[in-house]
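**Student:** coords below, sequence missing:
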């Protein structure tokens, strides 16, 4: 089974953090969830995003998610794959040079990467989307295009794979996203 790194942070989307974390472990994979500036046992606050007929998603308080590894102690070479959840965390994680270098290292090593919703903001900032077909939350389309990727519109419950990159627009895509990601592991 694979060893997967999850880079997460405060106000990550609750479902996009919790569901893949638990599903991947239930399937026998090891998942180390880390956040810059925090250590194993610390928590990140999550937010629940929902689609309730407004022009954009709504946001409600989620859970406190306990990290099980320390960002400062990890080495990307020790992992087989990378998962980046969405929500608001990618917005600030993309400002961290160590996170950017870590994300790039998975692409340089040609390892599977999966990202959902606003997670591709972090991929765009890392400069790894050139020539890639990418799905993301629709508000991220300009960033995907500016980063040289091709934004692909799919239904909210669909995901796409381009090489070893699996992306989807939001948490309703979990079944498709996780199925495609696990096929690469």
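**Tutor:** Done, it's in. None of the values given here were measured: they were computed from a predicted structure.
**Student:** from here on, contacts and neighbour counts on C-alpha atoms
**Tutor:** OK.
**Student:** quick one: the helices in this protein, in order.
**Tutor:** 14-26, 89-93, 97-108, 120-125, 141-146, 174-184 (DSSP state H).
**Student:** redo the ones you listed as a markdown table? Include mean neighbour count.
**Tutor:** Listed next are these as a markdown table, based on neighbours: other CA atoms under 10 Å:
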| stretch | mean neighbour count |
| --- | --- |
| helix 14-26 | 19 |
| helix 89-93 | 20 |
| helix 97-108 | 16 |
| helix 120-125 | 25 |
| helix 141-146 | 19 |
| helix 174-184 | 18 |
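**Student:** could you dump those helices into JSON lines and include distance to residue 63?
**Tutor:** As requested, the helices of the chain are arranged in JSON lines below (distance: least, CA to CA, whole Å):
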{"stretch": "helix 14-26", "distance to residue 63": "7"}
{"stretch": "helix 89-93", "distance to residue 63": "14"}
{"stretch": "helix 97-108", "distance to residue 63": "23"}
{"stretch": "helix 120-125", "distance to residue 63": "23"}
{"stretch": "helix 141-146", "distance to residue 63": "28"}
{"stretch": "helix 174-184", "distance to residue 63": "19"}
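**Student:** measure the residue of the chain most remote from its centre to residue 153 for me?
**Tutor:** In the chain, the residue that sits farthest from the middle, by CA atoms, centre = their mean, is residue 53; the gap is 24.9 Å. Look at residue 53 and residue 153: by CA to CA, to the nearest Å, they are 19 Å apart.
**Student:** likewise residue 42?
**Tutor:** 36 Å.
**Student:** also this one, for the comparison:
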């Protein structure tokens, strides 16, 4: 049932909150969420990093957790999923060098994609954001603009939606970013 399946693209040193929170929140909403990483299989793990804003000129980095992957990257068929989540951290920096990762990201161009923080580097490398309004961690602004997108310079707790593309600068945006993503998926939540 494709409309209830989502894919998260992970890699070592993915930002801890940006993979853990979406995985748990989307699972709680009833989605079957597969988390994958190139070169790894279900049951393997990626190391995460915790990034925080502590008054320095950039974020700080601390060791995070071992996030266990739920599916094999080599067996993923993009057609089986309703949407894609691209967390940030350092993972997108090296994942963007993998042609299979780029092909996978491109395969979702007709469906909702949620990218946060350095996830914008994968969007830029996949060349799917030209003419779109995209947010990302501010240090990724050159990547976004060089890919022909309009960089959304928004507060760290905000998110922006352009069609089915939902982006945000960092994990403090989770409430807005995830709400906009599930809206793009056509899900309504009533309390």
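**Tutor:** Looks like it came in fine. Being a predicted model, the structure only gives us computed values, none of them experimental.
**Student:** skip the chain neighbours and tell me the closest residue to residue 44 of the first structure.
**Tutor:** Spatial nearest neighbour of residue 44 of the first structure, excluding adjacent residues (CA to CA, 6 or more residues apart in numbering): residue 10 at 4.7 Å.
**Student:** and the residue nearest the centre of the first structure?
**Tutor:** When CA atoms, centre = their mean is applied to the first structure, the residue found nearest the centroid is residue 84 (1.7 Å).
**Student:** contact partners for that one?
**Tutor:** For residue 84 of the first structure, the contact set (CA atoms under 8 Å, 6 or more residues apart in numbering) comprises 6-8, 113-116, 119.
**Student:** related to what we said a few turns ago, among the helices of the first structure, which is nearest residue 68 of the first structure?
**Tutor:** helix 14-26 (10.9 Å; CA to CA).
**Student:** now that closest one against helix 174-184, angle please.
**Tutor:** 40 degrees (axes from the mean of the first three to the mean of the last three CA atoms, to 10 degrees).
**Student:** what comes up buried for stretch 66-74 of the second structure?
**Tutor:** Judged by neighbour count (16 or more other CA atoms under 10 Å), stretch 66-74 of the second structure contains these buried residues: 67, 69-73.
**Student:** same question for stretch 6-17 of the second structure.
**Tutor:** In stretch 6-17 of the second structure, counting by 16+ other CA under 10 Å, buried: 6-17.
**Student:** if I line the two up, what does the residue farthest from the centre of the first structure land on in the second structure?
**Tutor:** When the second structure is aligned by TM-score structural alignment, the residue opposite residue 53 of the first structure is residue 55.
**Student:** again, but for residue 82 of the first structure
**Tutor:** Checking TM-score structural alignment: residue 82 of the first structure goes with residue 84.
**Student:** is its match in contact with residue 6, as I believe?
**Tutor:** Yes - proximity of residue 84 of the second structure to residue 6 meets the contact threshold set by CA atoms under 8 Å, at 5.9 Å.
**Student:** so residue 19 of the second structure touches residue 87, yeah?
**Tutor:** Yes - judged on CA under 8 Å, residue 19 of the second structure makes contact with residue 87 at a distance of 5.8 Å.
**Student:** what's the neighbour count on the residue nearest to residue 155 of the second structure when sequence neighbours are not counted?
**Tutor:** With sequence-adjacent residues excluded and distances taken as CA to CA, 6+ apart, residue 155 of the second structure is closest to residue 169, at 7.6 Å. Residue 169 of the second structure: 31 surrounding residues under other CA atoms under 10 Å.
**Student:** quick one: contacts for residue 169 of the second structure?
**Tutor:** Counting by CA under 8 Å, 6+ apart, residue 169 of the second structure has contacts 116-117, 135-138, 154-159.
**Student:** repeat that for 7 Å
**Tutor:** For residue 169 of the second structure, the contacting residues are 116-117, 135-138, 156, by CA atoms under 7 Å, 6 or more residues apart in numbering.
**Student:** name the member of these with the most neighbours.
**Tutor:** Of the contacts of residue 169 of the second structure, residue 135 is surrounded by the most neighbours, 32 neighbours in total, counting by other CA under 10 Å.
**Student:** I'd say it and residue 152 touch.
**Tutor:** Yes - Residue 135 of the second structure is within contact range of residue 152, at 4.7 Å (criterion: CA atoms under 7 Å).
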